[in-house]
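With the input below, show me the fold.
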Amino acid sequence: MKNSKYSLGSQNENEDETSDEFPEVDHIGLYTLGMYFILSTPLILSAARGLGYVFTTAPVSYRCLAKECENPGDTTLHPLWLPNAVPYTDGKPATCSRFTVQNVTDSCLTTVFTNDTEPCDAWVYDPEEITILNEWDLTCDNNLWKLTLPGTINNFGQFLGLTLCGHLSDKYGRRNLLVVATLMSSIFGLIRSFSFNYWMFITFEFLDAFSGSAVYSAAFVLGMELVGPKKRALASILTCTMYIVFVVFLGLFAMWFRSWRVLLRIFYTAGLFALFLPFIVPDSVRWLLSKKRIEEAEAVLRKIAAGNKIEISEKSILLIRNWKNKNHDKVDTTNPPDVSAVRQVIGNRTVLIRLIICTYCWVANVFVYYGLSLGSIYVPGDKYINFILVSLVEIPALFVAWILADYLGRKPTLSLTFFLSGIFCIITIFIPADWGYLPLIVFLCGKFCITTAYHLIYMYTTEMFPTSLRHSLLGLCSMVGRIGSMSAPQTPLLAHYMKSLPFILYGVMGISASFLSLSFPETLGIKLPDTVCEAAKIGEARKKERSDSRVI
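Model (predicted):
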């Protein structure tokens, strides 16, 4: 579908021209690819911040310390005498209770212990890995909440941070926010790696998440606005691919070092390279134009053209001049810059309903996505390998999202993947755990589908809302979506009451989001709307086109 078919909200030929895309940003050359590679640097930090708590709070094998049988400074996890000292259930030693002692001797025979049990007061841990569990003795059921709390605190920090980052990005620029957020997150993350107690760890988990909440969305929007509508799906795939690669590296480094402190220091040190971003990455042409910084926008456009080894077109020069005339001759009364995003959206019923449905879809998507990501370490097998596999399955999901989004359209692809993710989650409930690899395969299929939906909804959200509010509303949707990610870390607690309950919730939310997303307008091939009115008319233009085709 050609872009020229849709000049939404235009009143005359001059405005049609100014709302067209610049040819230079429709071309992905060496310069554009280089910018995407550089923009991937903050995503290293985003991966560590977003999912690092999977490993910093990961379960570690442990048992009770039997002081009568061993020296606390010289222990092994599974000594031969252990069945005499602690009760076993299903072939596994108890982790929080031990047999009481009746006779203290030099040996650890059965006669030393009674059949009565008592709570443990010290533990022996797997020496091969260090998480906050064995760092601060967060053992047994009464401390389980301390292991799930960091994930919720992390996402709560992002929830609060996202209330500001969209506004700051639209006001001060995507690049400036990206640099500041990355540096602040890096500093707090490095301080957290030196935590000397649990509450210091929790405090800096929150500060890291709050300050770094803008990193991914700012990089994503900046990347999307570097290109035209023909390349937006590809731009989305490039950004998301780099994020997935760094999540896989997170699993690989966690498996290699097996120390939560070392892991944090490696990833957060990399984030300090954001110091160099202002000297390399320009702000987006669209944002500069929306702020009437015409000369800077023209300079960036010329830089893009030169870097991609193409000539700046006469059309682009004309569009820049039209922007100059437009901004000198009249004031844009459609979207006054001092009117809040909330007032603008509330004033347009179509966009308001779209936003409400969009926020629910985000909650459902994020809840299922993070729930399955976190659940990977509880699937039978090596938790590191499981996490890496669950992350790797996102790569083919990216390409499927890219192909189907441009072939079938955004709406049917999003609805289908939401629906299938819910179905696979429900099917998982009915598959016995001893059916070989089938439970894992179905689990991976569910993650594949929800990942496809996740990538689509990011791109879809940026296409349904206007330039002046794009990052604000993307931030709002992402912020509300954090309700899902705040809830996801608590699903291991739900499983204690009903093992299948998490997957029932995943299925219901995925299927309901599937049907609600059918109300969205199709945005395949259209130009990004610049005003609220243009955003509202996306669906109307599609309906009118279909109506005209029927008449013909």
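
From now on I want contacts and neighbour counts done on CA atoms only, so please keep to that.
OK.

how close does the residue lying closest to residue 277 once chain neighbours are set aside sit to residue 40?
With sequence-adjacent residues excluded and distances taken as C-alpha to C-alpha, 6 or more residues apart in numbering, residue 277 is closest to residue 179, at 6.7 Å. Taken as C-alpha to C-alpha, to the nearest Å, the spacing of residue 179 relative to residue 40 amounts to 12 Å.

Residue 214 too?
Residue 214 sits 14 Å away from residue 40 when distances are taken as C-alpha to C-alpha.

Compare these two and say which is more crowded by neighbours.
residue 214 (30 against 23; other C-alpha atoms under 10 Å).

didn't the more buried one look like it was pressed against residue 159?
No: counting by C-alpha atoms under 8 Å, residue 214 stays clear of residue 159, with 10.4 Å between them.

Tell me which other helices or strands the lengthiest helix in the chain touches.
The helix that spans the most residues within the chain, counting by DSSP state H, is helix 144-172. For helix 144-172, the elements it packs on are helix 53-56, helix 174-192, helix 198-212, helix 470-487, judged by 3 or more C-alpha pairs under 8 Å, 6 or more residues apart in numbering; DSSP states H and E.

Between the ones you listed, which one is closest to residue 319.
For the helices and strands packed on helix 144-172, the distance to residue 319 is smallest for helix 470-487, at 21.5 Å, taking C-alpha to C-alpha.

run this one through as well so I can compare:
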Amino acid sequence: MMDLDSILREVGQFGRYQIFVFTLLFFSIVYTTFFSLTFVFTASDLQYRCLVPQCESANDTKYNSPWVNRSIPYENGNVAKCLRYAPISGHENDTSCSDEDFNPNVTEKCSNYVFATQENSIAREFGLLCEENKWKLAAVGTINNIGQFIGMTIIGILSDKFGRKSALIAAMMLSGAMGILRSFAPSYIWFMTFELLDAIIASGTYSACFIIAMEITGPDKRVFGGAFTACCYSFGEILMAVVAMYVQDWRWYLRVLYAPGFLFIFYIWLVPESIRWLLANKKYDKACTLIKRISHVNKKPLSPETKKMLKALKSSENEITKELDVSSSGGSNDEKVTPLRSVLRSKIMLFRIFICSFCWATNAFVYYGLALNSVAINGDKYVNFILAALSEIPAYVLSALVLGRLGRRVTQSGSLAVSGLALLTFCFIPKGMKTLTLLLYLLGKSSITMSFTVLYVLASEMFPTNARHSLMGTCSMIARVGSMTAPLMPLLQAYVNPVLVYASTALTAAVMVLFLPETQGTDLPDNVEQAERIGSRASVTDSNADVKKSNGEPTKC
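Model prediction:
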């Protein structure tokens, strides 16, 4: 039986060729942040106040005028957005702007506004101002998550059937089209329509990039690959904020971000298809050519045994199908035709999918819940967004350092437990201890960020090649339930502390993870039977044998 992980050890687990591929994936991962987070700026609420005709004209306004205090009330320490003091009877047309012109005991709504900056979001352009329209701005994020919920499994199925590369390139280019079309939306309804379509189309692009990275990387370098892809996502968040800082019109903002998406057509010739997908789908000629290319670029010559095996793959496909059936390794005929049906027939795999889905939903629930329920930070919103993205990078780096020493399962459970315990302690700390509460919050946030990174690595190593993207897409789809539920948690504030719910959910997931197998040091499974054996003694013995072969003996087929 051909062992691809042994061949990757032979030709280089992370050599020049993998560096080239990861460089290309860097740009695609950065691009995947746009569909899921641009609404933070395109649908952002703005700072504005009522236009006061007694003190200013529509053509000559200044947000922080000295007379604002006597003409507009304050709400929570800020100038009211949609209320002004009513003019005293007889002074409606007075332009002296004196104290005698306004009644501080009576307020009224206004229909004309003065904005603090030139920033133009859909709130300003489509008139989505004041409290009665806030739900329309919040609905943009909700519709985005609904789109991701719909699309996660779809792109996973397409990826497993037509290839990681094909699904990724098609999704990114179509996402680019949706982004450009959204920038020309004539109304709120059309904007929401293209927001939904973009989320459906692009929802699985990050997992596609992640799987391509994992499937071309040797076993000992997958932890680094996982941390690298996560850091790329943070860089995408930073880029979004920097562009928003200088391009403050939402239409041009979308065009600047999405226009480069059409350049991904060149990835047809630059990005390789996953070797594992090629082998699992019996495209042996392309798989052999790619293996030889990696060997050449990495300057790692193939052993005579491997050369003989590759020659046999290319020249006698029928014979190799019997002797070196990589995609099934002796599996049933049903699995060759319908991998997902084989997964659904496996009680072991269904149990693991259930736990993985719960953990994925927990991560999304806690991560987005903490973001939405944290105390608002004063200051520049662009700088704050950048700092929030930067704060995640240490968690990614720490996961890369810890995963190789403690293993996937312990690190996953530990990060969830630390997050849960930090948040649980947070609930019982007196409000006056601001420094301690902030530290506990940041610890909980960093730990759940680390958990997200580990979960991607664990899932990619636990699910079989012929259904990997479909299953990861299913888990990620269920995670949308968590991200959609998080914004509703403040409604429970009168009955229970939302942070207490986050803590208990994280601790529950930490215990459930312990029922998953340890995947460290195991080869990526190509089918359900191999996936079921992960965690068994036989699997560990086989992996250790492969390591010994890679250290001193030629790879045998």
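
quick one on the thing from earlier: corresponding residue for the residue nearest to residue 277 of structure 1 in structure 2?
Applying TM-score structural alignment, one finds that residue 179 of structure 1 aligns to residue 169 in structure 2.

do you know how far that match is from residue 258 of structure 2?
When C-alpha to C-alpha is applied, the distance between residue 169 of structure 2 and residue 258 of structure 2 equals 14 Å.

just residue 437 of structure 2 next, same as before
Noted for residue 437 of structure 2: a distance of 39 Å to residue 258 of structure 2, by C-alpha to C-alpha.

Who has more neighbours out of these two?
For residue 437 of structure 2 and residue 258, the more surrounded residue by other C-alpha under 10 Å is residue 258, and the numbers stand at 23 against 20.

what sits against that one?
Residues near residue 258 of structure 2 by C-alpha atoms under 8 Å, 6 or more residues apart in numbering: 34, 175-177, 179-180.

Please apply the same query to residue 349 of structure 2.
343, 528, 531-532.

which of those are buried?
Neighbour-count burial within the contacts of residue 349 of structure 2 applies to 343, 528, 531-532; the criterion is 16 or more other C-alpha atoms under 10 Å.

From the residues you listed, pick the one nearest residue 487 of structure 2.
For these, the minimum distance to residue 487 of structure 2 (C-alpha to C-alpha) is 33.5 Å, reached by residue 343.

corresponding residue for the closest one in structure 1?
Applying TM-score structural alignment, one finds that residue 343 of structure 2 aligns to residue 345 in structure 1.

List just the nearest of the contacts of residue 258 of structure 2 to residue 195 of structure 2.
Of all those, residue 195 of structure 2 sits closest to residue 179, with 7.8 Å by C-alpha to C-alpha.

Against residue 479 of structure 2, how distant is the closest one?
Summarising the geometry, the distance separating residue 179 of structure 2 from residue 479 of structure 2, computed by C-alpha to C-alpha, is 24 Å.

swap in residue 548 of structure 2?
From residue 548 of structure 2 over to residue 479 of structure 2 (counting by C-alpha to C-alpha), the distance is 39 Å.

Residue 36 of structure 2 too?
Counting by C-alpha to C-alpha - residue 36 of structure 2 and residue 479 of structure 2 are separated by 14 Å.

Just the strands from structure 2, written as ranges.
Across structure 2, reading from the start of the chain, the strands by DSSP state E fall at 48-50, 74-75, 78-79, 83-87, 102-109, 113-115.

now those in CSV, with distance to residue 500 of structure 2 and mean neighbour count?
Conversion of the strands of structure 2 to CSV gives the following (distance: least, C-alpha to C-alpha, whole Å; neighbours: other C-alpha atoms under 10 Å):
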stretch, distance to residue 500 of structure 2, mean neighbour count
strand 48-50, 35, 22
strand 74-75, 29, 12
strand 78-79, 30, 14
strand 83-87, 36, 23
strand 102-109, 39, 15
strand 113-115, 38, 18
